[in-house]
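1. Sequence isn't available, so here's the structure alone:
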């Protein structure tokens, strides 16, 4: 840790709500992430791009009318360091071997192997599977996912040199477009 993950396009409620509650607002500012003021779309019947601006909302006026496009390695490190500062015991370079279940079937902890090869069990009131799209704990819990055939899709991502940004003030916005058989987005 930190490890590579595709970036994240945050919303004002995350930046000015959750980040404030966690106490990481100043660190997000210092990280110099790309600022976005909204989103720009080429979507629907009108072929011309249209933009929504966070600052237009009566619920998010003025200084809270922006968010960030974050690099996950930096963002995740900010969150992990903050958790440690608040007393969370962090186990890195450890593998979850199995989930521990209560008699009612609820996941109540995990069994893991630490970086020195020792196995441990740890219980908790809440267990969060933050393993990403692989759903590591989810699979170990025996739960079954039901995929909607309507939303069956394929996602690809890549990085491009020399790409153009939208003109200011929308240069930090996510740009989302549709085409005949799908859609794509560009995050600066």
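-> The structure has been received and is ready for your questions. Nothing here was measured: the structure is a model prediction, and the numbers come from that model.
2. Going by C-alpha atoms from here, please, whenever you check contacts or count neighbours.
-> Noted.
3. quick one: the strands in the chain?
-> Taking DSSP state E as the test, the strands found in the chain are 8-9, 34-36, 38-42, 50-53, 67-70, 95-101, 107-113, 119-123, 174-179, 182-186.
4. just these: most buried one?
-> strand 67-70 (a mean of 22; mean count of other CA atoms under 10 Å).
5. contacting residues around that strand?
-> Residues from elsewhere that reach strand 67-70, judged by CA atoms under 8 Å, 6 or more residues apart in numbering: 7-12, 14-15, 33-38, 172, 187-188.
6. quick revisit: could you dump the strands of the chain into JSON lines with distance to residue 164 added?
-> Output for these, formatted as JSON lines (distance: least, CA to CA, whole Å):
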{"stretch": "strand 8-9", "distance to residue 164": "18"}
{"stretch": "strand 34-36", "distance to residue 164": "15"}
{"stretch": "strand 38-42", "distance to residue 164": "14"}
{"stretch": "strand 50-53", "distance to residue 164": "17"}
{"stretch": "strand 67-70", "distance to residue 164": "16"}
{"stretch": "strand 95-101", "distance to residue 164": "41"}
{"stretch": "strand 107-113", "distance to residue 164": "46"}
{"stretch": "strand 119-123", "distance to residue 164": "49"}
{"stretch": "strand 174-179", "distance to residue 164": "11"}
{"stretch": "strand 182-186", "distance to residue 164": "10"}
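7. Tell me which of those lies nearest to residue 140.
-> strand 95-101 (5.9 Å; CA to CA).
8. Show me what that closest one is packed against.
-> Contacting strand 95-101 under the criterion 3 or more CA pairs under 8 Å, 6 or more residues apart in numbering; DSSP states H and E are the following elements: strand 107-113, helix 136-140.
9. Show me the contact partners of it.
-> Taking CA under 8 Å, 6+ apart as the criterion, the residues outside strand 95-101 that touch it are 107, 108, 109, 110, 111, 112, 113, 114, 123, 137, 140, 141.
10. Return the closest of those with respect to residue 90.
-> For residue 90, the nearest member of the contacts of strand 95-101 is residue 114. The distance, counting by CA to CA, is 11.1 Å.
11. ok, and here's another one to check against it:
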């Protein structure tokens, strides 16, 4: 998308990583008239996990001028989530929710989706460079501008001086590694094994418009996803504590196949459907940092904190972080004194903590008791549905305003009824 020769280039904002957070941030900054350079180590399209979007993310795609391109790409439509445990079933339709806003979205092949987003950013004037790796950073302390040390695949090194740097490098976590920002995560070490299948599921047998989340019949802390994609494919995977999935690479296919066949609903659906790629493994993905910002930089999406894949919150948190960070940075670049902690860190973490309360109770089984409770109150169900749809920042929802206390009280009702 561009070539260069000079040893130091100057730009308003440098963004590390061209995934959804980086692409949306780049587009929003271009809409504010800022010059933007996006540095991406890989080449797109490239495989990524996190294929089931949440409706809340649609508002940010719309704001960034990307909605039409996403809608026209032909992805699998999504309107909810379907939970299964030992033949029990509980489906949530995200259109029936407490919070206003989008109730539908898509299940996407991320290689295609991410490529569409970064191309939209480039069309809006962002300078996007693939195959460029950030090796070091001088932070923006004492009134200095931050400077990145970058190298391309041909071995050409150069520096980027910016008013500000966004790290949107996802699991690459570039600045947390380079600046030693890592903090202990409160989440246990879990792993996932997954693949794509040619599912061949007859029409009407399952609702392709919903992600299917199934818990293992014997172990409630082990769960499966089935994400129907366009063109008769599905993404399927299993998440568990890392040791449970710790098998040699050559045995992953057998392990995943055996686990799927133990689940009474997914077993017959997926059964012996051919795997379309070798089974992949991702582990130790829960991550955290002390602060999401520092002198001259902010961390977006998974570069800051990643919880767990169970409620597909990753892309929504990434896009929310891009939206909030750009709002905050624009105020700063316009000459305002900005407190990044109160303007960015605290409000972003509010929603992350809402998701965390749900994730933690999923693994204890408490949220499963709530989801499968037979006598659900419609208004409370709509509040839960809103959080599952990504509206984890809407404090008019009691389960956002005070998620821990509310979920604990609701669980007491469900178990003592």
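-> Happy to help now that I have it. Here the structure is a predicted model, which is why all the values come from computation and not from measurement.
12. wait, which of the strands of the first structure is closest to residue 159 of the first structure?
-> strand 182-186 (9.6 Å).
13. what's the angle from the closest one to strand 174-179?
-> On the basis of axes from the mean of the first three to the mean of the last three CA atoms, to 10 degrees, strand 182-186 of the first structure is oriented at 160 degrees to strand 174-179.
14. after superposition, how close is strand 182-186 of the first structure to the second structure?
-> For strand 182-186 of the first structure, the mean distance from the matching residues in the second structure following superposition reads 1.5 Å, by mean CA distance after the TM-score superposition for the first structure.
15. looking just at contacts, which helices and strands does that strand meet?
-> Against strand 182-186 of the first structure (3+ CA pairs under 8 Å, 6+ apart) you get strand 174-179.
16. And for the strand it packs on, what's in contact with it?
-> When contacts are taken as CA under 8 Å, 6+ apart, the neighbours of strand 174-179 of the first structure outside the stretch itself are 9, 36, 38-44, 183-188.
17. does residue 66 of the first structure really touch residue 37, like I thought?
-> Yes. Counting by CA atoms under 8 Å, residue 66 of the first structure sits close enough to residue 37 to count as a contact (4.5 Å).
18. Need the overlap of contacts for the two.
-> Jointly contacting residue 66 of the first structure and residue 37 under the rule CA under 8 Å, 6+ apart are 54, 55.
19. can you tell me which residue in the second structure aligns to residue 138 of the first structure?
-> Matched across to the second structure, residue 138 of the first structure falls on residue 176, judged by TM-score structural alignment.
20. Could you find the closest non-adjacent residue to its match?
-> residue 182 (5.5 Å; CA to CA, 6 or more residues apart in numbering).
21. what's the neighbour count on that neighbour?
-> Applying the criterion other CA atoms under 10 Å, we find 18 residues in the vicinity of residue 182 of the second structure.
22. surely it meets residue 173?
-> No. Shown here, residue 182 of the second structure and residue 173 do not form a contact pair, counting by CA under 8 Å, at 9.1 Å.
23. For the residue nearest the centre of the second structure, give its distance to residue 228 of the second structure.
-> Note on the second structure: the residue nearest the mean C-alpha position is residue 314, at 1.7 Å, using CA atoms, centre = their mean. Distance, residue 314 of the second structure to residue 228 of the second structure, by CA to CA, to the nearest Å: 18 Å.
24. now residue 25 of the second structure
-> 28 Å.
25. Ok, residue 66 of the second structure next?
-> Counting by CA to CA, the gap from residue 66 of the second structure to residue 228 of the second structure is 23 Å.
26. Comparing these two, which shows the higher neighbour count?
-> Between residue 66 of the second structure and residue 228, counted using other CA under 10 Å, residue 228 has the larger neighbour count: 30 against 21.
27. Would you mark the buried spots in the helix or strand that contains residue 317 of the second structure?
-> Assigned by DSSP states H and E, residue 317 of the second structure belongs to helix 314-333. With burial defined by 16 or more other CA atoms under 10 Å, the residues of helix 314-333 of the second structure counted as buried are 314-330, 332.
28. can you check stretch 66-81 of the first structure too?
-> Going by neighbour count (16+ other CA under 10 Å), the buried part of stretch 66-81 of the first structure is 66-72, 74-76, 78-80.
29. so can I have TSV of those showing distance to residue 95 of the first structure?
-> Written out in TSV, the entries for the buried residues of stretch 66-81 of the first structure read as follows (distance: CA to CA, whole Å):
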residue	distance to residue 95 of the first structure
66	37
67	34
68	31
69	30
70	27
71	25
72	21
74	22
75	22
76	19
78	22
79	20
80	17
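30. Now do the residue mapped onto residue 102 of the first structure from the second structure against residue 297 of the second structure, distance only.
-> Using TM-score structural alignment as the criterion, the counterpart of residue 102 of the first structure in the second structure is residue 140. When distances are taken as CA to CA, residue 140 of the second structure and residue 297 of the second structure turn out to be 8 Å apart.
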